[in-house]
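Q: prediction below, plus the sequence it came from.
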Amino acid sequence: MADSGVQPGAFELGLDRNAANTAPLTPVSFLRRAAAVYPDKTAVVYGDQRLTYREFYRRACRLASALRGRGLGRGDCIAIMAANTPPMLEAHYAVPMMGGVLNSLNVRLDARAIAFILEHGEAKILITDREFSPVIKEALALSSRSPVVIDIDDPLAEGGELLGSLDYEALLAEGSPEDVFSEPEDEWQSLSLLYTSGTTGNPKGVVYHHRGAYLNALGNMITFGLGRDSVYLWTLPMFHCDGWTFTWAVTAACGTHVCLRRVDPAVIFPLIRDEGVTHMCGAPIVLTLLAHAPDSVKLRFDHVVDCATGGAAPPSAVIEAMEALGFRIIHLYGLTESYGPATVCAWQDDWAALDLQARSAKMARQGVSYLTLEGAVVMNPDTMVPVPQDGETMGEIMLRGNTVMKGYLKNPSATAAAFDGDWFHTGDLAVAHPDGYIEVKDRSKDIIISGGENISSLEVEEALYRHPKVMEAAVVARPDEKWGEHPCAFVTLKEGMEAESEEIVTFCREMLAGFKVPRTVVFGPLPKTSTGKIQKYVLRERAVAL
């Protein structure tokens, strides 16, 4: 064979990275581009408010400028407690634009959890909607930190009070839309901080980087078919995995964000019709609410709406009802640690010929990896060898790629365990089918998913154990037609004690956020192994049979 004349390393020698041929990937660039290409296009709709992409970008720049003017910079944490409103969207660009780390707070958490997050994340600024002032006021009283509080005085908010010395619009007035920002310097730089219940009482802080957010947003855009004419309705909370990164994906597509303060079918159906909504996301509870809404609010629209859902698959009856209303259901799977969606149940044309039950069974699977994810594999967690694709052999879903978190904040042991063997361990037990599609069978972490919210069984158990009459307690998921699942508590009382279910439930309401409170309480001895470990799988079977 003739010598090619190319020496090893020739394609690297003198061909170095520089400012002309490389730049950090960041989702901030999506808004900058949209404002340049479509400055007069409607970017955000909220009630009677309309923002063009030019206005959206300038407001984000003002916020970034104002934060920097107050001495904040790279690595500083800015927390926000807000509904799906324009300030929440603006923060998703402004904070990373000035190098900060955005901490979107779950509006359904109780004061103790919020206080822990503010302390653990070391928030320096807290932007908060006045509707959530009761829980924020209590959380601030419990916290050892005193972040600067900025109020969002939204005229559509219901009740509440102003807690800070400055409101959001006044803060924006401090900034300049002409400021220039060079952040991030490195695409691995931290962009946001989100908390997940995990398997412990205290939530774990999941850290995202700019590269992952950029790529997962593009993955969403491609997977969901978002384009310039897309109109996205915010039925999914933006505090969930930064809106599953759709906060950036819709902008990358130069589509329109339709903000929604609360999920209400009487508001959603008119918005779909009047604004021409083409896409939306939500937990199965959202689909159930729409499918079972009163006929008086089920308005007809003349186009198909793509609706992505995650978590427990919706029942076939809900899928059928949604299809009849004009929705096309897409099933996604992911975790907070994977920037939201990591796999999609990609549609196959031959499924259309199947009956509803068979089609629903196909659609309920977690599917195949996103284009922007390196790998999603079902493995034996002990051997780290992929299980056979027989639809029967159980293993754990493992993820790997650029759209997996940096790790857990201030928790090196949990981070190391999550990345053991150079794969991210999801804790979800699944099978792999002959067509390569993944299907989740159980959750090894004992997490309860109710209405799209993760509930740690250990956190609920901890509350139960504080009741003076409770000797032992265990909490598992019980199927719930409306919420998907709800916490079911099995309780053994101390000798000589008596209690009613309502007494236990009332006690838990004083300790936990409402969605975490057990809806079912069963009294009696707990099943245990010979070593004294509570057999939760037995309790799960009992909960299903109740």
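A: Yes, it's here.
Q: switch to C-alpha atoms for all contacts and neighbour counts from now on
A: OK.
Q: what is the burial count for residue 261?
A: For residue 261, the count of nearby residues is 17 (other Cα atoms under 10 Å).
Q: contacts only, for residue 374.
A: Residues in contact with residue 374 (Cα atoms under 8 Å, 6 or more residues apart in numbering) are 399-402.
Q: same question, residue 198
A: Contacts of residue 198 (Cα under 8 Å, 6+ apart): 204, 445, 447, 456.
Q: go through the residues you listed and flag which are in helices.
A: Using DSSP state H, the subset of these located in helices is empty.
Q: go through the contacts of residue 374 and name the one nearest residue 103.
A: residue 402 (20.5 Å; Cα to Cα).
Q: wait, doesn't the closest one sit right on residue 209?
A: No. The pair residue 402 and residue 209 fails to qualify as a contact (Cα atoms under 8 Å) at a distance of 9.3 Å.
Q: here comes the other one, which I'd like you to weigh against the first:
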Amino acid sequence: MSKPTELELLADLEKISYQDRYHCKTTYDIFCHAADEYPADVAIAEHVTATRDEVAKEITFATLFNKLNQTANLYKKFGVGRTDVVSILLPNLTETHLSMWAAQAVGIANPVNYLLQVDHIIEILNEVKTKVLVTVSIDEGTELGKKVHEIIARVPSLEHILILDNNHGETSNKNLTITDFNEGISTQSGEKLAQSLQPKGDDIAMYFHTGGTTGRPKIAKLSHDNISFVVQVYAGFNAYHGKSAVLNALPLFHVFGVIAASLAMFFVGRTVVIMTPEGFRNPNTVKNWWYFVNKYQVCWFPTVPTIISVLLQQPDENIDLKCFEHAACGSAPLPLELKLSFQQRFNCNVTNGYGMTESSCVVARVLPGFDVAGVAVGNAIPYSRVIAAELIDNKISRTCAVNEPGIILVKGPNVFQGYLNEIDNDGAWVEGDWFNTGDLGVINALGHIQLTGRAKDLIIRGGHNIDPQIIEDALLAHANVIQSVAIGQPDAHSGEIPVAYVVVKDKQHTTEAELLLHCQEHISERAAIPKRVEILDGFPLTAVGKVFKPILRNKATEFSVNALLKKNDITAQVKSEFDPEKGQIVDIQLSNLQDKQKVAKLLIAFPVLVNYTRFIN
């Protein structure tokens, strides 16, 4: 009997409704299940320093559930109801999990990137009308503490602050209570919440901020149904990993780190190892990664292309890695050469999934036991539908044929409940329930999805989204700038970095250095400050007079590749073009054919396809 195809397997799976197949309807149900099934097993092992001799702080599933209930009851004491918001401004800690999952049990959790500029954080907290804030401290001697004082002064809905550091200093705001987190929860009952207090599937569980590290925040509403569905699908995909521990250094304000790499692991009783509060930003995390893979006998871990590139650059050590078999890559496109090199060096399988905040983390994944060509991201997850379509006036004019590029639309139980601000929902939905991802892609006869570009012009820097309009607006505010375009330039470390092209009134009196300084002074978010600004005589235009960005992306790609080759004393001619099916392609002509292997190694992490089809004689 022949092996069924992915599409046949998915169709067979869907013969039973997801409501009947998956018994947990809320995130609280997942912790009830884990506490019942795996009470004595370690749920979290927390490393603060990730030095090799550090003893982790461990917490079992029974204790985790007990403390989660204590935290939920403290929130109830503060008056948190089903539609009230608890914002979490914390690095990766055990308390981050407690505060986040307990908030969903009685209200709505709002994890926030604590590294954002304070104005951006305040905008998010005011948008969601935060009632309770959980953070490290209000010590003004720390960067985060300074932000919290700004928050206190500028977020009128805030009533309570929970802090981890009880040496917290004072605040002049008499309308606020400040409570030590661990002392506060210790006075509360750890018993399971009464049924009447527990959430329901259609309740909103989380408000995730999205839309980039700059610009007005968009708040995505994820329901308990959305999250618990994805968790159980994802856990099912990973069932063949058994109960092996998982190293998680992804941020706990991002869906990948929260839903796939944490909650889906808790559901099946696997230990989540917190790799320092700073995650991958702590140098020990990467330096000692393989040591901890061996220590915890990790067979699978979640990661992003940037980190795959960094791990490849780590020196070889005599560490037995036979336990390690799989890596799941997400957050940004994975270059094919990077994937193949990682697989070869570590004798493992790397799959590149596809998802976003609005899909509760996952749109597509490579199914266990199957393979995909190149950097395809696999099939749409069960019970969901994904199509490539041609849109006219935000309506589907037609569904694209097999292997024909189009805009990727998705619908299913994983798709969120819309944005908090109704303005943001304009154009997000197509014909009712199709969500417009803003990505371009092709779908082959096996249902494999391959992303080829973005209809939205977001710049993805190390997995973080940057709205180019923020850069363009800042440059247009300069008196001598007539036009500006910001795009993502391929980068070996970050995937993309922001660069800008401008047309100016007078090239004699405006320099690129001056415009770069202007950006540094007028763009508050460091990640969005362009790495370079280039002055052009004019922009390439389409037939209807719009700026034709693919030519500028080609130009940026050529600049980036040429700079890298020059730095390594390699003589070459570089030509870049955009192919709607394959993405960004770079054609390299080398004066010395023997340099090909060296160039391939240098460009391994570039999110481009490299051809060495012609060589200079």
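A: Structure's in. What do you need? Here the structure is a predicted model, which means the values were calculated and not measured.
Q: related to what we said a few turns ago, could you dump the contacts of residue 198 of structure 1 to TSV with neighbour count and distance to residue 37 of structure 1?
A: Below are the contacts of residue 198 of structure 1 laid out as TSV (neighbours: other Cα atoms under 10 Å; distance: Cα to Cα, whole Å):
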residue	neighbour count	distance to residue 37 of structure 1
204	23	39
445	15	46
447	24	44
456	25	45
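Q: in strands, which of those fall?
A: Per DSSP state E, strands hold the following members of these: 204, 447, 456.
Q: alignment lookup: the last one to structure 2.
A: It stands for residue 456 of structure 1. The alignment partner of residue 456 of structure 1 in structure 2, by TM-score structural alignment, is residue 467.
Q: what residues are up against that match?
A: Residue 467 of structure 2 touches 211-215, 457-459, counting by Cα under 8 Å, 6+ apart.
Q: do that again at 10 Å, thanks
A: 211-216, 456-460, 486-487, 498, 528 (Cα atoms under 10 Å, 6 or more residues apart in numbering).
Q: list the members of those residues that persist in structure 1.
A: Using both residues aligned by TM-score structural alignment, their matches' Cα atoms under 10 Å, structure 1 keeps these contacts from these: 211-216, 456-460, 486-487, 498, 528.
Q: can you turn the buried part of the residues you listed into a PyMOL selection?
A: In PyMOL, selecting the buried portion of these, with burial taken from 16 or more other Cα atoms under 10 Å, looks like this:
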select buried, resi 211+212+213+214+215+216+457+458+459+460+486+487+498+528
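Q: which residue packs closest to the aligned partner of residue 534 of structure 2 in structure 1, ignoring adjacent ones?
A: In structure 1, residue 534 of structure 2 lines up with residue 522, judged by TM-score structural alignment. Spatial nearest neighbour of residue 522 of structure 1, excluding adjacent residues (Cα to Cα, 6 or more residues apart in numbering): residue 490 at 4.8 Å.
Q: my read: the one you found touches residue 535, true?
A: No. Look at residue 490 of structure 1 against residue 535 with Cα atoms under 10 Å: they stay out of range, at 11.5 Å.
Q: which of these two has more neighbours?
A: Using other Cα under 10 Å as the criterion, residue 490 of structure 1 and residue 535 rank with residue 490 on top: 24 against 13.
Q: if anything else comes up later, I'll come back, but that's it for now.
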